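J.: Make a model of this:
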Amino acid sequence: MFHTELSNRVSGEFPGSRLLYRHVYAIASLLVISLLSSFTLTQHLAICNWFDGFLGGLAHPVLGLHHMVSVVAIGLISGVVVRGTFIPAGFVFATLLGTINHLLYLDLPGAETAIAFFTIVFAVMLAIPSQPNLMVVVLLTATAGLFHGYTYGQAILETPISSQIAYMLGLTLTQFVVAMSAREIGNIISVGKLQNIRNAGFAFWAIGIVFLSYSII
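T.: Next comes the predicted model:
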């Protein structure tokens, strides 16, 4: 599945190892926060003004483990696929469309189940060493983004337009930063230890199964 290059070892480390560790620690910290908050906190915070909206938008992708895992998986995929920058870009743009879709009261049924399903699909892409078509991956991630955005939109229904705009700005910023950090990890690992990406795929697959089971109960 992945585009790889020969790695040049320097002092026993593959190129970019320090940067890799920083990105890994940042992503791991966010995943821990997401895991804890998914079971202990409500994801729909009260939003009364544009500042609340912006903070809510920043936090929402991190507070929901199923959202967080999907964004990380998409970032990893984009880092090991040729011209992969289109993948997170399509996802983030579609997320905004999905949020607007909810604000317009256009129903998108089964969103939580769809999010869990796509998490499993992305996990399989990471775990299986096959080369998918770039446009197929972009289409899949964009479709997933619509469902993610639709669930995000619930938090800002009946709020002022300024809050809604600020919320979507926060969403875009957080998802972009997380996806691009994961993309850097994917870029670095793809010239080092590709097996680590496959291991992450198996872990994300397990998380997706849990959320899929939860969504259909």
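
J.: use CA for all of it now, contacts and neighbours both
T.: OK.

J.: buried ones in the helix or strand harbouring residue 140?
T.: Take DSSP states H and E as the rule and residue 140 turns out to sit in helix 134-153. In terms of neighbour count (16 or more other CA atoms under 10 Å), helix 134-153 has its buried residues at 134, 137-138, 140-153.

J.: try stretch 44-62
T.: Judged by neighbour count (16+ other CA under 10 Å), stretch 44-62 contains these buried residues: 45, 47, 49-50, 52-62.

J.: I have a second one here; can you model it like the first so I can compare?
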Amino acid sequence: MIPAKRLCLSAILLLAAAMPAYAHVGIGTASSFTAGFMHPLSGLDHMTVMVAVGLWAALKGGKAVLAWPAAFVGVMLVGGALGMLHMPLPFVEPGILASVVTLGLLVALAIDLPVSAGVAIIGLFALFHGHAHGTEVPENAGGLEYMAGFAIATLLQHAAGIAAGLGIRFRGLARAAGAACAAIGIGLAFGIV
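T.: Got it, this is the predicted structure:
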């Protein structure tokens, strides 16, 4: 096993052993476009993951620049629909925390995976983020406006990560941002952040 794989595995095991710090606590109303748009901008977990997806896509380049953000948003919307339908999904909060650490490490270590493998990893984490958003929608609200809002905000955060990743001439800065993302995830897991 190479050191990068050991580091990722250690981080995931550490998160699994930690008591989950809940990242999604139902901020405000969840029944309007504005609430949906603002929610991803108000959570440190969501912001760091979205930027990390963009940074990782920029580091990979090529098809990943479009495929990875599109995969995240598409699967996040599916997860949101499942949450709105009250379909249970185990390990949502630990999955969200693991996404912050894992995606941060993938950027920090500049892990070069095939685009399809990146889609699978990103899609898995997107399902957790989407489900958490969907469960916040009240039963008497349609939720479509809310989902549209958080989808657009998420795309904008991906775009910011891509722009930063492509604009940084020194790859070490993008990797440092990934390390900061992973550190934030560990801080969230232990209630430090």
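
J.: of all the buried residues of stretch 44-62 of the first structure, which two lie farthest apart?
T.: Pairwise distances across these (CA to CA) peak at 20.6 Å, for the pair 49 and 62.

J.: Give me the most central residue, the second structure.
T.: Nearest residue to the geometric centre of the second structure (CA atoms, centre = their mean): residue 49, 3.5 Å.

J.: That one corresponds to which position in the first structure?
T.: Alignment note: residue 49 of the second structure maps to residue 70 in the first structure; criterion TM-score structural alignment.

J.: how many neighbours does the residue in the first structure that residue 106 of the second structure lines up against have?
T.: Aligned by TM-score structural alignment, residue 106 of the second structure pairs with residue 125 of the first structure. The number of residues packed near residue 125 of the first structure is 23, by other CA atoms under 10 Å.

J.: State the helix or strand in which residue 125 of the first structure lies.
T.: Assigned by DSSP H and E, residue 125 of the first structure belongs to helix 111-127.

J.: Which ones among the buried residues of stretch 44-62 of the first structure lie within helices?
T.: Among those, the residues falling in helices (DSSP state H) are 50, 52-62.

J.: returning to that earlier point: list the contacts for the residue nearest to the centre of the second structure?
T.: 99-100, 103-104, 181 (CA atoms under 8 Å, 6 or more residues apart in numbering).

J.: Show the buried residues in those.
T.: 99-100, 103-104, 181.

J.: need those residues in CSV with distance to residue 190 of the second structure, can you?
T.: Conversion of those to CSV gives the following (distance: CA to CA, whole Å):
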residue, distance to residue 190 of the second structure
99, 15
100, 13
103, 18
104, 17
181, 14
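
J.: Between these, which sits nearest residue 53 of the second structure?
T.: Proximity of these to residue 53 of the second structure (CA to CA) peaks at residue 103, which lies at 6.9 Å.

J.: Please report how far residue 78 of the second structure lies from residue 84 of the second structure.
T.: 10 Å (CA to CA, to the nearest Å).

J.: which residues are in contact with both of the two?
T.: Jointly contacting residue 78 of the second structure and residue 84 under the rule CA under 8 Å, 6+ apart are residue 131.

J.: of the two, who's got more company?
T.: Using other CA under 10 Å, the more surrounded residue of residue 78 of the second structure and residue 84 is residue 84, with 22 against 18.

J.: what do we get in the first structure for that one?
T.: Structural alignment (TM-score structural alignment) places residue 84 of the second structure against residue 103 in the first structure.

J.: Settle this for me: that match is touching residue 160, isn't it.
T.: No. When contacts are counted by CA atoms under 8 Å, residue 103 of the first structure is not listed as touching residue 160 (11.4 Å).

J.: Can you list the residue ranges for helices in the second structure?
T.: 3-17, 33-42, 44-60, 64-84, 92-108, 115-135, 144-167, 171-189.

J.: Take these and write them to CSV, including distance to residue 23 of the second structure.
T.: CSV is the format used below for the helices of the second structure (distance: least, CA to CA, whole Å):
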stretch, distance to residue 23 of the second structure
helix 3-17, 13
helix 33-42, 11
helix 44-60, 7
helix 64-84, 16
helix 92-108, 7
helix 115-135, 9
helix 144-167, 16
helix 171-189, 8
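
J.: Run through the residues that contact residue 137 of the first structure.
T.: With CA under 8 Å, 6+ apart, residue 137 of the first structure has these contacts: residue 87.

J.: so how far is residue 42 of the second structure from the aligned partner of it in the second structure?
T.: Aligning on TM-score structural alignment places residue 137 of the first structure opposite residue 118 in the second structure. Noted for residue 118 of the second structure: a distance of 26 Å to residue 42 of the second structure, by CA to CA.

J.: Also residue 115 of the second structure?
T.: Look at residue 115 of the second structure and residue 42 of the second structure: by CA to CA, they are 29 Å apart.

J.: ditto for residue 33 of the second structure
T.: For residue 33 of the second structure, the distance to residue 42 of the second structure - CA to CA - is 15 Å.

J.: same check, this time on residue 176 of the second structure
T.: To residue 42 of the second structure, residue 176 of the second structure is 22 Å away according to CA to CA.
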